[in-house]
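Undergrad: Generate a structure from the sequence data that follows.
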Amino acid sequence: MTIGVLKEPSEETRVSFLPETVIALTKKGITVYVESGAGEKAFHNDEDYVKAGATIKSREEVLQSADILVAIHPFADAVKLTSKILIGVYQPLFNVPLMQQWAKQGLTTFSLDMLPRTTRAQSMDVLSSQANIAGYKAVLLAANSYSRYFPMFMTAAGSIAPAKVLILGAGVAGLQAIATARRLGAVVEVFDTRPAVKEEVMSLGAKFIEVEGAADASKAGGYAVEQSADYQQRQQQRIAESIAKADIVITTAQIPGKKAPILITEEMMQAMRKGSVIIDLAAATGGNTPVTKNNQTVLYKGVHIVGDSNLAATMPSDASKLYGKNLLNFLQLIIDKEGNLNLNWNDDLVKGGCITFNGEVTNERVK
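TA: You can find the predicted model right below:
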């Protein structure tokens, strides 16, 4: 069995495997080919990979000679391939035409962002491992962009009130943002459509904003669901009250396969005081404000809206380490102890993560 590690697009700093993961693979008798320069932005050169037991090859050589290709993002030259296994984070619900094309080519595709969010899948949950970093960096980015202190200060020149932070969404990114903001001394309020997260939010020292009547998300496999128009109206009223008092807002709300919901209207932003900051982690799918632009900072009537859906890439070493561990754990489901491919379709994680196989799109949600 041969696994090929591809270099990511120029804007991506992460890599699927660091040398430490290559060591774990080679111990299982798996041959690892690494595209030259694949790990440089994560601070690992080709020599590091060679010491770990990998073979450095050109991109064309890796594409042609590896049985399994690992790349975080979809890559254009996959159009040249047939009968390969691709594993990454391909957002298939947004990239349906691409998935259909890969199916026609006879490619077997696994997208780790589609794994069922069960207890057994936690060690492979790339969304959580990367969102944890995003939540942490979102607060640091906000603190850097904000024109005032985060903690309370009492000085001879006068007292400084602590920053008021509002976090919309208490998933993995939101919970890490709460913890980080609290460490920096901010007062934190949190909104989430799931009442079940209230206890976690409060245990981190934040106040939970409740809006009754949320749609049941218990059957959505751990993902968010769309809410009714009535609920959305009441939700916006409560958010508007909190936003008017907030200095920092961090938004994380996304729904798989759909445009991110608008949680912060222009009217709400106009009520915020000048110098306030919004960090929008849903920017890649449209953003949680109507003026968000991905990978840009927009100044709207004195409020900075920072759109960045890939904050994990600002910490490429740890992000790659965690992603690689998630991927390694998934590979153990499809490669047996002798290092041979073993696709067990009775395994809910193998079946749930598979998008294309045998010339067809197999994932029901993508269909």
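Undergrad: From now on I want contacts and neighbour counts done on CA atoms only, so please keep to that.
TA: OK.
Undergrad: how close does residue 108 sit to residue 212?
TA: 43 Å (Cα to Cα, to the nearest Å).
Undergrad: And those two? Which one has more around it.
TA: With neighbours defined as other Cα atoms under 10 Å, residue 108 and residue 212 compare such that residue 108 has more, 24 against 11.
Undergrad: Was I right to think that one contacts residue 84?
TA: Yes. Residue 108 lies in contact with residue 84 (Cα atoms under 8 Å); the separation is 6.2 Å.
Undergrad: What's the end-to-end length of stretch 187-196?
TA: End-to-end for stretch 187-196, by Cα to Cα: 22 Å.
Undergrad: Check which residues of it are buried.
TA: 187, 188, 189, 190, 191, 192, 193, 194, 195 (16 or more other Cα atoms under 10 Å).
Undergrad: how about the helices of the protein, start to end?
TA: Under the criterion DSSP state H, the chain carries helices at the ranges 19-27, 46-52, 59-65, 96-104, 126-145, 172-183, 198-203, 229-243, 266-271, 316-334, 348-353.
Undergrad: Make CSV from those helices and add distance to residue 71 to it.
TA: Formatted as CSV, these follow (distance: least, Cα to Cα, whole Å):
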stretch, distance to residue 71
helix 19-27, 15
helix 46-52, 16
helix 59-65, 11
helix 96-104, 15
helix 126-145, 13
helix 172-183, 23
helix 198-203, 34
helix 229-243, 37
helix 266-271, 38
helix 316-334, 11
helix 348-353, 15
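Undergrad: CSV please, covering these and showing mean neighbour count and distance to residue 280.
TA: Output for the helices of the chain, formatted as CSV (neighbours: other Cα atoms under 10 Å; distance: least, Cα to Cα, whole Å):
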stretch, mean neighbour count, distance to residue 280
helix 19-27, 18, 32
helix 46-52, 18, 35
helix 59-65, 17, 35
helix 96-104, 19, 25
helix 126-145, 22, 9
helix 172-183, 23, 12
helix 198-203, 15, 20
helix 229-243, 16, 14
helix 266-271, 16, 13
helix 316-334, 20, 19
helix 348-353, 19, 27
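Undergrad: wait, which of those is closest to residue 283?
TA: helix 126-145 (12.5 Å; Cα to Cα).
Undergrad: I'd like the structure of this one too, to check against the first:
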Amino acid sequence: MRVAVLRERRAAETRVAATPETVKKLIGLGNTVAVETGAGMASGIPDSAYAEAGAEIAADPGAALAGAGIVLAVRAPEAAELAKIPRGALLIGTLQADAAAAKAYAEAGIDACAMELLPRITRAQSMDVLSSQANLAGYRAVIEAAETFDRGFPMLMTAAGTIPAANVFIMGAGVAGLQAIATARRLGGRVSATDVRPAAKEEIKSLGASFVGYEDEESKAAQTAGGYAKQLSAEFYAKQAEVVAGHIAKQDIVVTTALVQGRKAPTLVTEAMVHSMKPGSVIVDIASDAGGNVALTKPGEAVTTANGVKILGWSNWPGRIAGASSALYARNLLTFLTTFWDKEGKKPALKEDDEIVKGVALTRAGAVVHPSLASA
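TA: Model (predicted):
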């Protein structure tokens, strides 16, 4: 079977869906692999590295996709690429998992698997693209905060005097937030964090950060069975805001990471909170692609407010550490394929009744099959 890997064309996307490491393993399964020229350059992987791993270097999307039975992608292909994917091919990536996109995949005869919908179960941990990418996003957010902040993270004692440690506040203690806490601690910051999910309090403390937050009966049910944060009431967010408002005013760096699956990111930092911070303070909004957690975030941009607070709202935070993100993402996709690989037939065998397959499959044999979209 031919596996095609395209160069990503979406704005700000620097990652690639396969690396020389995973190409070798895909070939070892009995496949041929075609990689579009330049696909890995933004991740530091030249065409020659793919060629050495055994891949064919294709001059354009059409050449890569000709005869392909499997297409690996980071983001949903654009219309021009989608039209070139052979009918019956299996498309795997973080796809635009909405009704319109699913209909387009079905009409094109493509079996599409949206890896962002992977259920959070033990069997699926090694193929969880959201977790692998969020981990690196949390790390990168703190590194970029440190680069932007005009003082150091640790307490610095010199003959000329002492510079105090930076006060760092992490909002949201999911995978990204926990990595941000750990990274900020390693850099020597004085770290605190908040999260609406009840289990997060102990996780925050276990990393050496202090917990800040409002807790009530509603917050006890703030987590889905899949481990994601639930959308809570406006009243809860108002009370949470009261608790954190005074805390934010004392912070040098704030990193916001809160996402609600399938919905706009909640606004956690209001305009008034931003204006309460000291000049030179830094806010990093990891949720910028989902609308942002900060009222003054401009998605895709870095801005400085009138009171001198710098807000980093870059798009695609995992893509800002593309080499590592691509390596982990490519392994996630490889694990998904090998888990459902028919060794004798040398092809994927996606069992329709499998919990993982049911979670990610958008379309099959020209029909929309995902439960949340089939009737849309």
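Undergrad: TM-score them against each other, please.
TA: Superposed pair, TM-score by TM-score structural alignment, normalised by the length of structure 1: 0.95. Supporting alignment: 365 aligned residues with a Cα RMSD of 1.6 Å.
Undergrad: follow-up on the earlier one: now intersect the buried residues of stretch 187-196 of structure 1 with the strands, please.
TA: 187, 188, 189, 190, 191 (DSSP state E).
Undergrad: Aligned to the second one, what sits in structure 2?
TA: Same thing as residue 188 of structure 1. If you follow residue 188 of structure 1 across to structure 2 using TM-score structural alignment, you land on residue 191.
Undergrad: Am I right that its match is in contact with residue 181?
TA: Yes. Between residue 191 of structure 2 and residue 181 a contact is recorded at 6.8 Å, counting by Cα under 8 Å.
Undergrad: Identify the contacts common to these two.
TA: Counting by Cα atoms under 8 Å, 6 or more residues apart in numbering, the contacts common to residue 191 of structure 2 and residue 181 are 170, 209.
Undergrad: Identify the residues contacting the residue lying farthest from the centre of structure 2.
TA: No residue in structure 2 sits farther from the centre than residue 159, which is 43.4 Å out by Cα atoms, centre = their mean. Neighbouring residues of residue 159 of structure 2 by Cα under 8 Å, 6+ apart: there are none.
Undergrad: So what does it match up with in structure 1?
TA: In structure 1, residue 159 of structure 2 lands on residue 156 (TM-score structural alignment).
Undergrad: ok, back up a step: right, and the helices of structure 1 - which one's nearest residue 281 of structure 1?
TA: It's helix 126-145; of those, that one is closest to residue 281 of structure 1 (Cα to Cα) at 7.8 Å.
Undergrad: and residue 278 of structure 2, how many neighbours?
TA: Residue 278 of structure 2 has 16 nearby residues by other Cα under 10 Å.
Undergrad: roughly how far apart are it and residue 167 of structure 2?
TA: 12 Å.
Undergrad: list residues touching both of these two?
TA: With Cα under 8 Å, 6+ apart, residue 278 of structure 2 and residue 167 have common neighbours 250, 251, 252.
Undergrad: Trace the last one over to structure 1, please.
TA: In structure 1, the residue equivalent to residue 252 of structure 2 is residue 247, according to TM-score structural alignment.
Undergrad: List the residues that contact its match.
TA: Contacts of residue 247 of structure 1 by Cα under 8 Å, 6+ apart are 163, 164, 165, 166, 272, 273, 275, 276, 277.
Undergrad: do you know how far the fourth one is from residue 276 of structure 1?
TA: Taken as Cα to Cα, the spacing of residue 166 of structure 1 relative to residue 276 of structure 1 amounts to 11 Å.
Undergrad: Between those two, which is the more surrounded one?
TA: Taking neighbours as other Cα under 10 Å, residue 166 of structure 1 and residue 276 compare with residue 166 leading, 30 against 22.
Undergrad: The more buried one maps to what in structure 2?
TA: Using TM-score structural alignment, residue 166 of structure 1 pairs with residue 169 in structure 2.
Undergrad: And for residue 127 of structure 1?
TA: In structure 2, residue 127 of structure 1 lands on residue 130 (TM-score structural alignment).
Undergrad: In contact with the residue lying closest to that match once chain neighbours are set aside: list those residues for me.
TA: Leaving out its chain neighbours, the residue that sits closest to residue 130 of structure 2 by Cα to Cα, 6 or more residues apart in numbering is residue 116, at 6.1 Å. The contact partners of residue 116 of structure 2, by Cα under 8 Å, 6+ apart, come to 93, 94, 95, 128, 129, 130, 360.
Undergrad: With residue 312 of structure 1 as the reference, measure out to the equivalent of residue 116 of structure 2 over in structure 1.
TA: The equivalent of residue 116 of structure 2 in structure 1 is residue 113 (alignment by TM-score structural alignment). Computed as Cα to Cα, the residue 113 of structure 1 to residue 312 of structure 1 distance reads 15 Å.
Undergrad: same deal with residue 157 of structure 1?
TA: Residue 157 of structure 1 is 39 Å from residue 312 of structure 1, by Cα to Cα.
Undergrad: my guess is residue 294 of structure 2 meets residue 269, correct?
TA: Yes. Using Cα under 8 Å, residue 294 of structure 2 is in contact with residue 269, at 4.6 Å.
Undergrad: Of those two, give the one with the bigger neighbour count.
TA: residue 294 (26 against 23).
Undergrad: That one -> structure 1?
TA: Residue 294 of structure 2 maps onto residue 289 in structure 1, by TM-score structural alignment.
Undergrad: which of the contacts of residue 116 of structure 2 sit farthest apart?
TA: The most distant members of those, if one measures by Cα to Cα, are 95 and 128, lying 14.1 Å apart.
Undergrad: show me the contacts for the nearest residue to residue 115 of structure 2 once chain neighbours are set aside.
TA: Closest residue to residue 115 of structure 2 apart from its sequence neighbours, by Cα to Cα, 6+ apart: residue 94 at 5.1 Å. The neighbours of residue 94 of structure 2, taking Cα under 8 Å, 6+ apart as the test, are 73, 74, 75, 76, 114, 115, 116.
Undergrad: could you list every residue that touches whatever residue of structure 1 lines up with the first one?
TA: Under the alignment defined by TM-score structural alignment, residue 73 of structure 2 is paired with residue 71 of structure 1. By Cα under 8 Å, 6+ apart, residue 71 of structure 1 lies in contact with 5, 6, 7, 8, 15, 16, 86, 87, 88, 89.
Undergrad: ok, now with 10 Å
TA: Contact partners of residue 71 of structure 1, counting by Cα atoms under 10 Å, 6 or more residues apart in numbering, are 4-9, 14-17, 86-90.
Undergrad: Quick check: the gap between it and residue 11 of structure 1.
TA: 14 Å.
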